[in-house]
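Asks: One predicted model, sequence on top.
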Amino acid sequence: MKLNCRLKLIIAISLLVFASQLTTAYIIIRQSAESLHEKTHIHGEELATNLAEFAGEAIVSRNLASIYQQIQFAMRDNNIRHVVVVDPNQKVLVSDNLEEVDSIYPPEHIKKFYFNEKLDDNPHFIDRNGETIAEITVPITLADDLLGQVILGYSHTDINNKISNLNNHTLVTLLVGFAGAFLLTILLTSMITSPLVQLEKTALKISMGNFEIEKPDTNSNDEFNLLSQTMYSMAKRLEELVYNDPLTGLYNRQLLNIRLSEELARSRRHVRPLALLMVDIDHFKRINDTYGHLVGDEMLVAVTSLIAKHIREVDCLARFGGEEFIILAPDMTEINARQQLAERIRTAVANEEFNILPGKQNLRVTISVGLALYPTDAKNERELIAAADQALYAAKYSGRNQVRAYSELKDYLATS
């Protein structure tokens, strides 16, 4: 399945945000764990050091009971699991567990389980309750003589519980943060890719020959909007090249066919007539032969400009070919209105003096007009154009400079 640009951006940004948050969470948890271990270790060292300082005088004076009292005081700390005072030969002098007195420390059931944690260099072991115990050893000295050691064991359980809670809170924060970042990513990518999607749709419409695109906002000057404006201008230019006659600027035959199909569909839908007028400039070849094709081209432009002034805004004027033009006049229900439109155009051209030859006499031309009506005279586009063409031929055959309706020909053919 192909991923679109928006989805790719969402995935890429989401992965980047998630990786960043995950890295940050790992660093926070790691530093917090180290801080907790260090804090607990420092506290244990302080207890062991204080006890070692006290035990020196007590050992010399053989006041081991006072050492035991200090050990009991230290054991009030919930994290402390055992405190042992040994002589230089590791023989237990005082212990929180009186059964260990006079034994060698550490006992075999502990010794074989010693290991080192990565977070500190203290020896660790797993006790019979499954707890991880870290041991701190502080020497007992007096006047530079080694009298023994204080061995204090503290549990990691409280630390691990705090780290576990921190992990849970961090995970929840991570998920909430990622959800918010994901929604924000969707919003941002939508804002970024929305113009691209619109440009894609516009390009697709243009490629299919549909140039009816929305004009972009000219108040924005970002790159996407500038690209949209450029595409809009390009579309309009293409529309002119594809659908407009390059000489007169009128609709060409291709667009005429489209407009004719649309008007016929509308005529059928609303049950309204559609008049088609086919116009031909009389003796146009004579103008080309006498004055040249450039003058002939100027005459075409001048005549069509004049005709455009005498039709309605809803009417469609197009170049059919050569010196022939077609006018689509929808919704003309009155017979006289259709005839009057054709006569108005013919009269305007006949009365006009065209100033095309500078310094010379003005030129005059006339036009012939063939008129056909849908659905009276035809059932489809082709029949309607053919009917108007026959009416135009009749107008030219009858002497030119006149209007003939196809209905007259039908009446004539019916009576002949």
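Replies: All right, it came through fine. Residues are numbered from 1 along each chain as shown.

Asks: For the rest of this, base every contact and every neighbour count on C-alpha atoms.
Replies: Noted.

Asks: Tell me where the chain has helices.
Replies: Applying DSSP state H to the chain gives helices spanning 5-60, 64-74, 108-111, 157-207, 223-243, 253-270, 284-291, 293-309, 335-351, 381-397, 406-415.

Asks: would you list these in JSON lines and tack on distance to Tyr374?
Replies: Conversion of those to JSON lines gives the following (distance: least, Cα to Cα, whole Å):
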{"stretch": "helix 5-60", "distance to Tyr374": "50"}
{"stretch": "helix 64-74", "distance to Tyr374": "111"}
{"stretch": "helix 108-111", "distance to Tyr374": "109"}
{"stretch": "helix 157-207", "distance to Tyr374": "31"}
{"stretch": "helix 223-243", "distance to Tyr374": "24"}
{"stretch": "helix 253-270", "distance to Tyr374": "8"}
{"stretch": "helix 284-291", "distance to Tyr374": "29"}
{"stretch": "helix 293-309", "distance to Tyr374": "22"}
{"stretch": "helix 335-351", "distance to Tyr374": "12"}
{"stretch": "helix 381-397", "distance to Tyr374": "7"}
{"stretch": "helix 406-415", "distance to Tyr374": "11"}
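
Asks: Pick the most buried one from the ones you listed.
Replies: Most buried of these, by mean neighbour count (mean count of other Cα atoms under 10 Å): helix 381-397, with a mean of 20.

Asks: What is it packed up against?
Replies: helix 253-270, strand 274-281, strand 367-374, strand 403-405, helix 406-415 (3 or more Cα pairs under 8 Å, 6 or more residues apart in numbering; DSSP states H and E).

Asks: want to compare, so here's the second one:
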Amino acid sequence: MSEQLNFLRYVLTGKPNKEAAIGPRVRLQQHLDVSRAMHIMAFVTVFNTLIASYIAHTISGETLIFIWMLTNLVAAVFMAFDYVRKIGRPAPKSVSGRYVRRSESLAVFMGALFGSLPLYQTSDPFWSLVFGCLFMVSMCAGLMCVMPRNPRLVLRYMAGSALPLYLHMVLHFNDRMVAIAIALSLLLFTIYFGARQAFVLYLKEVKSVEEASQLRDILEVALEGSGQAFAVRAKDGSIVFQNELYARVKQVLRNVESTGGVAHALDRYWQMANYEVASIGSVEIFTDVTGIEDSRQEAESLRQEADEASTAKTRFLRSVTSELLVPLRTIRMQASMMDAGSRIPVTKADMNRAADQIRLLTESLEARVEQIIGYASGDATQEHTAASVNDLTSPDDNPVLKLETFIRRSLRTSSGS
């Protein structure tokens, strides 16, 4: 019921552009339909006028029929002129609706001209009315088929053409005229409901298109915000739709090779993916994975640093272990040289030098043990480790190696004596 009232208000109102259902898209479509259908309306008017005039004159023989024919042919010429005037013009992107409203107002006058046929036949009022009703109904039905998206024009043309018929019924009122009036009213109501249903379906289609456009805009904004460039391709490979980011990225990626599906362009990393859609074609998406790629490279760098630190730690521990073994062996050799069963002659000066060297050894051992403890607790650095390794490779500054050299020289002297 609400749709019926809304449609009736839309048909009867003076400025339909203020109706919520008549948005810019509908106004533009109505403008294009009317401007493109003017030549069809002119042709149909000329054809029906000539046929009706010929049949009416043949049956009645009245010459007033030619006056009716002339007025309708003049109206058809105006329609054709309006069409010719707009040929070659580019299709507008938006319209105000004045052209459609003017055409709807003229439709009442055009309909009255065509529906006035029975008024020009006075010999047989009943059959002239039947004859006029048949041509008027066919004319209105044809207009509804040609312009289903502009019911105001069709219904106003129908109202204009029905007024002379009802006037003819009033002038020649009888029971047969009442029967014709009832039948004509039923036909007019049928055309009205058909026009309403066609227009309601059209508005639903427009609403669906607008909702789809809004969803597409929302999807585009969401993908833009998430750093995704995408395009919809038809089955032949042509691009149906693409966002601005895709156009920039695709142009740069034409000469860039991808590694593992990831390519570098515009100072970003892009993950490429392609999805087949049976009813459309395919969807190509470039996803910005710069954060993921940076994290992966950072993790790889940290892993390499950890491997280097582990290698340095292993080298340090091996070096320090070797350095600890040297003084321990030296102390054992010194002890065997100075014990009661030793046959090596050792002077007091040698004993003093040995005691000094043993003290240096213990100090070196203590320092190395402290360094190992610090390294195990994480206080040592790679620089300390490198320094420790270098200490082992410089015998001039290593007291352990100096003491071992002294003991070996003493043992060789003792053996020679």
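Replies: Sure thing, it's come through. Given the structure is predicted, the values throughout are model-derived calculations rather than measurements.

Asks: Any idea what the TM-score comes out to?
Replies: Once superposed, chain against chain, the TM-score is 0.28 (TM-score structural alignment, normalised by the length of structure 1); 179 aligned residues with a Cα RMSD of 6.4 Å.

Asks: picking that back up, determine which of the helices of structure 1 approaches Ile133 of structure 1 most closely.
Replies: helix 157-207 (8.6 Å; Cα to Cα).

Asks: Quick one: residues contacting Arg156 of structure 2.
Replies: Glu104, Ser105, Ala107, Val108, Gly111 (Cα atoms under 8 Å, 6 or more residues apart in numbering).

Asks: Enumerate the positions of the helix or strand where it lies that are buried.
Replies: Using DSSP states H and E, Arg156 of structure 2 maps to helix 151-171. Buried residues in helix 151-171 of structure 2, defined by neighbour count with 16 or more other Cα atoms under 10 Å: 151-166, 168-169.

Asks: same thing with stretch 27-36 of structure 2?
Replies: Within stretch 27-36 of structure 2, the residues that count as buried by 16+ other Cα under 10 Å are Arg27, Leu28, Gln30, His31, Asp33, Val34, Ser35, Arg36.

Asks: Specify which member of these is nearest to Ala231 of structure 2.
Replies: The nearest one, if we look at the buried residues of stretch 27-36 of structure 2 relative to Ala231 of structure 2 and count by Cα to Cα, is Leu28, at 28.4 Å.

Asks: In structure 2, which helix is the longest?
Replies: Identified as the longest helix of structure 2 according to DSSP H is helix 175-225.

Asks: Please work out the angle formed by the directions of the following helix or strand past it and helix 175-225.
Replies: Sequence-wise, the next helix or strand downstream of helix 175-225 of structure 2 (DSSP H and E) is strand 228-234. Interaxial angle of strand 228-234 of structure 2 relative to helix 175-225 (axes from the mean of the first three to the mean of the last three Cα atoms, to 10 degrees): 140 degrees.

Asks: what packs against strand 228-234 of structure 2?
Replies: Counting by 3+ Cα pairs under 8 Å, 6+ apart, strand 228-234 of structure 2 packs on strand 239-242, helix 244-253, strand 281-288.

Asks: which residues touch it?
Replies: Contact with strand 228-234 of structure 2 is made by 223, 239-246, 249, 280-288, as judged by Cα under 8 Å, 6+ apart.

Asks: Which of those are buried? Put it as a PyMOL command.
Replies: Here is the PyMOL command that picks out the buried ones among those, judged by 16+ other Cα under 10 Å:
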select buried, resi 223+242+243+245+246+249+281+282+283+284+285+286+287+288
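
Asks: tell me the contacts of the nearest residue to Val178 of structure 2 once chain neighbours are set aside?
Replies: Once flanking residues are discounted, Val178 of structure 2 sits nearest to Met169: 7.7 Å by Cα to Cα, 6 or more residues apart in numbering. Going by Cα under 8 Å, 6+ apart, Met169 of structure 2 touches Leu129, Met177, Val178, Ala181.

Asks: got it, and Val279 of structure 1?
Replies: Residues near Val279 of structure 1 by Cα under 8 Å, 6+ apart: Glu324, Phe325, Ile326, Ile327, Ile367, Ser368, Val369, Gly370, Leu392.

Asks: and the longest strand for structure 2?
Replies: strand 268-277 (DSSP state E).

Asks: which helices and strands does that strand pack with?
Replies: Using 3+ Cα pairs under 8 Å, 6+ apart, strand 268-277 of structure 2 is in contact with strand 262-265, strand 281-288, helix 290-338.

Asks: and the last one, what does it pack onto?
Replies: In this structure, helix 290-338 of structure 2 packs against strand 268-277, helix 348-376, helix 382-392, helix 399-416, with contacts taken as 3+ Cα pairs under 8 Å, 6+ apart.

Asks: quick one: Ala263 of structure 2 from Met272 of structure 2, how far?
Replies: Noted for Ala263 of structure 2: a distance of 8 Å to Met272 of structure 2, by Cα to Cα, to the nearest Å.

Asks: should've said Arg9 of structure 2
Replies: Distance of Arg9 of structure 2 to Met272 of structure 2, computed by Cα to Cα: 54 Å.

Asks: ok, the two, which is more surrounded?
Replies: Of the pair Arg9 of structure 2 and Met272, Met272 is the one with more neighbours under other Cα atoms under 10 Å, namely 19 against 13.

Asks: So the more buried one is in contact with Ala265, correct?
Replies: No: between Met272 of structure 2 and Ala265 there is no contact under Cα atoms under 8 Å: 11.9 Å.

Asks: and the one helix or strand Phe78 of structure 2 maps to, which residues are buried?
Replies: Using DSSP H and E, Phe78 of structure 2 sits within helix 64-86. Neighbour-count burial for helix 64-86 of structure 2 flags 65-66, 68-69, 72-73, 75-77, 79-80, 82-83 (criterion: 16+ other Cα under 10 Å).

Asks: The following helix or strand past that helix packs against which elements?
Replies: Downstream of helix 64-86 of structure 2, the next assigned helix or strand under DSSP H and E is helix 98-115. Here helix 98-115 of structure 2 touches helix 24-60, helix 64-86, helix 125-146, helix 151-171, going by 3+ Cα pairs under 8 Å, 6+ apart.
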